[in-house]
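Enquirer: I'd like to go over a predicted model; first the sequence, then the structure.
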Amino acid sequence: MGGPSSSLSSVPDLSPALSALGRGWRAPSHSRGAATRPRATRRHQGRGRLHRRHLRAGEKRGACVGKCRAGNATKLMAIADSDGLPLAVHIAGGNRFDSVLTEGTLDAAFVESLPPRLIADKAWDGRALQLRLRQERGIELIAPKRKNSRRHQDGRMLRRYMRRWKVERLFAWLKRWRRIATRWEQKAENFLGFVQLGCVVLRLRRLHPKTRL
């Protein structure tokens, strides 16, 4: 509608509360006619900033990522010595079977010589793998047999399986670092680099126990 504008108090059909509000309202006066900057409210504080959750939005993806029981994940393989210190680390997709990654983990060793015996769980129960490691690498694989396995197993060698808790302790040490416990890097080589860096720190702590690392 056209016509000159008027104040709220001059309209007769308004309620007394609105009329009183109109009489008490005054237009804000600003010096030099410049618009005031809005106050930094909680709603506007996060604008213009970059957060980690914005970088990895959506489904987990990248190299060495596969679907397993826990979802899309990266499988971390490791070999530890008698003291629980790392000898080799290797990563692969979560959909890869454990025993298939044995040779790749042995090839990724960062020490000159590996121990003559390798202790593993039931997932490594396979005669073909045991013969291949013994003939090609001179390593004896010690793993308990599965329930449906027919091979004969020497119980005296199986006593060494009680020491397998040391490699589980190694995984607990490595996953103390948040960058290793949760993979944030899309590139597999970057994530593997952080895992190797953690292994270096663990070995240096054993060589220099008084040095804080």
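Expert: The structure has been received and is ready for your questions.
Enquirer: only C-alpha atoms for contact and neighbour calcs from this point on.
Expert: Fine.
Enquirer: any idea how far Phe171 lies from Thr105?
Expert: Phe171 is 15 Å from Thr105, where distance means CA to CA, to the nearest Å.
Enquirer: same question, Phe191
Expert: Going from Phe191 to Thr105 by CA to CA gives 16 Å.
Enquirer: this is the other structure I want to compare:
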Amino acid sequence: MADLFLLSRVQMRRIERYFPRSHGIARVDDRRIVSAIVFVIKNGLRWRDAPPEYGPHKTIYNRFIRWSRLGVFNKIFAALAHKGGKPERVMIDATHLKAHRTAASLLKKGLFPRRIGRTKGGLNSKLHAVCDGRGRPLVMLLTEGQMSDYKGAAAMLPAMPKAKLLLADKGYDADWFRAALAKRRIEACIPSKSNRKIAIPHDAVLYKQRHKIENMFGRLKDWRRIHTRYDRCAHTYFSAICIAAALIFWL
């Protein structure tokens, strides 16, 4: 496996505490299986195309699906991001993620919504995120593609870290959002919309730092199964995003 990806033992020690306990027969090596999951997601492979050195592809796929339903990867990301400390500055933004035809089914066939919507660009999902001043994601939310930025911000507001300053583009220029930030004692650096009668001044030099959250989205989209959504179930797709975010920024 010299040419294949393999998590280091240090990385495994940081995340293995969040794995479910094995009951009965010992399960296949966690390090090898999780590394295989990362390899498939990053390279945009079908599960059946996983290199044979990782083991049976059904084992890899079943482990990913089972742990996704349990929220294992979501917990890993949340725990690692929490250990990053209290940020002085946060940024908020959202990006669209194209849904492949294999995933683009608007029909609800289960208990949970698929988080796929229709926009001018076709069927897609939308990833909302809050990151720290270094461009590392802290809070993420997956919604339908047509959901507005400020509605996503409202959903993430209770989980938003208590920072001193928030950077955002003019899509978040809403009085209620500014008031909510002020109530949490967070200063807003948000440009005013063109239709605002009285423009609210902002620090233009500081606002230039907002490119870091755009860079964060770009790094996530370097993973091919993140850039294009192939998963029908929202929980499996969001698990893939959490795996990518944890490995890129926190491990």
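Expert: Looks like it came in fine. Owing to the predicted nature of the structure, the values given are computational and were not obtained by experimental measurement.
Enquirer: element containing Ala172 of structure 1?
Expert: helix 165-174 (DSSP states H and E).
Enquirer: typo on my end, Ser19 of structure 1
Expert: helix 16-24.
Enquirer: longest helix anywhere in structure 1?
Expert: helix 188-207 (DSSP state H).
Enquirer: sticking with the nearest residue to Ala108 of structure 1 once chain neighbours are set aside, tell me its helix or strand.
Expert: Once flanking residues are discounted, Ala108 of structure 1 sits nearest to Ala88: 5.7 Å by CA to CA, 6 or more residues apart in numbering. Using DSSP H and E, Ala88 of structure 1 sits in strand 86-93.
Enquirer: which helices and strands does that strand pack with?
Expert: On a contact count with 3 or more CA pairs under 8 Å, 6 or more residues apart in numbering; DSSP states H and E, strand 86-93 of structure 1 meets strand 71-80, helix 102-107, helix 188-207.
Enquirer: quick one, which of these gets closest to Ala57 of structure 1.
Expert: Of all these, it is strand 71-80 that lies closest to Ala57 of structure 1, at 14.3 Å by CA to CA.
Enquirer: what's the angle from that closest one to strand 86-93?
Expert: Strand 71-80 of structure 1 runs at 160 degrees relative to strand 86-93, counting by axes from the mean of the first three to the mean of the last three CA atoms, to 10 degrees.
Enquirer: okay, and strand 71-80 of structure 1 goes to which residues in structure 2?
Expert: Aligning strand 71-80 of structure 1 against structure 2 (TM-score structural alignment) gives residues 122-131.
Enquirer: got the buried residues for that stretch?
Expert: For stretch 122-131 of structure 2, the buried set under the neighbour-count rule, 16 or more other CA atoms under 10 Å, comprises 123-131.
Enquirer: what does that stretch rub up against?
Expert: Defining contact as CA atoms under 8 Å, 6 or more residues apart in numbering, one finds that stretch 122-131 of structure 2 is touched by 90-99, 104, 115-118, 137-147, 149, 152-153, 160, 213.
Enquirer: equivalent analysis for stretch 140-155 of structure 2, please.
Expert: So stretch 140-155 of structure 2 is contacted by 92-94, 96-97, 115-119, 123-130, 156, 171-172, 174, 177, 234, 238 (CA under 8 Å, 6+ apart).
Enquirer: for that stretch, buried residues please.
Expert: Buried residues in stretch 140-155 of structure 2, counted by 16+ other CA under 10 Å: 140, 142-147, 149-150, 152-153.
Enquirer: of those, which pair is most distant in space?
Expert: Met140 and Gln146, at 16.7 Å, using CA to CA across those.
Enquirer: hmm, Ser113 and the residue nearest to Ala108 of structure 1 touching each other?
Expert: No. Ala88 of structure 1 lies out of contact with Ser113 (CA atoms under 8 Å); the separation is 10.9 Å.
Enquirer: those two: which is more packed in?
Expert: Neighbours were counted for Ala88 of structure 1 and for Ser113 using other CA atoms under 10 Å; Ala88 has more, 21 against 8.
Enquirer: just the strands in the stretch 1-150 of structure 2 please.
Expert: Counting by DSSP state E, counting those that start in this stretch, the stretch 1-150 of structure 2 has strands at residues 89-99, 117-119, 122-132, 137-144.
Enquirer: how big is the offset of the last one relative to structure 1?
Expert: Going back to what we said before, that points to strand 137-144 of structure 2. With mean CA distance after the TM-score superposition for structure 1, strand 137-144 of structure 2 departs from structure 1 by a mean of 0.8 Å once superposed.
Enquirer: that strand vs helix 234-245, what angle?
Expert: 150 degrees.
Enquirer: distance of Trp165 of structure 1 relative to Glu59 of structure 1?
Expert: Using CA to CA, Trp165 of structure 1 is found at 33 Å from Glu59 of structure 1.
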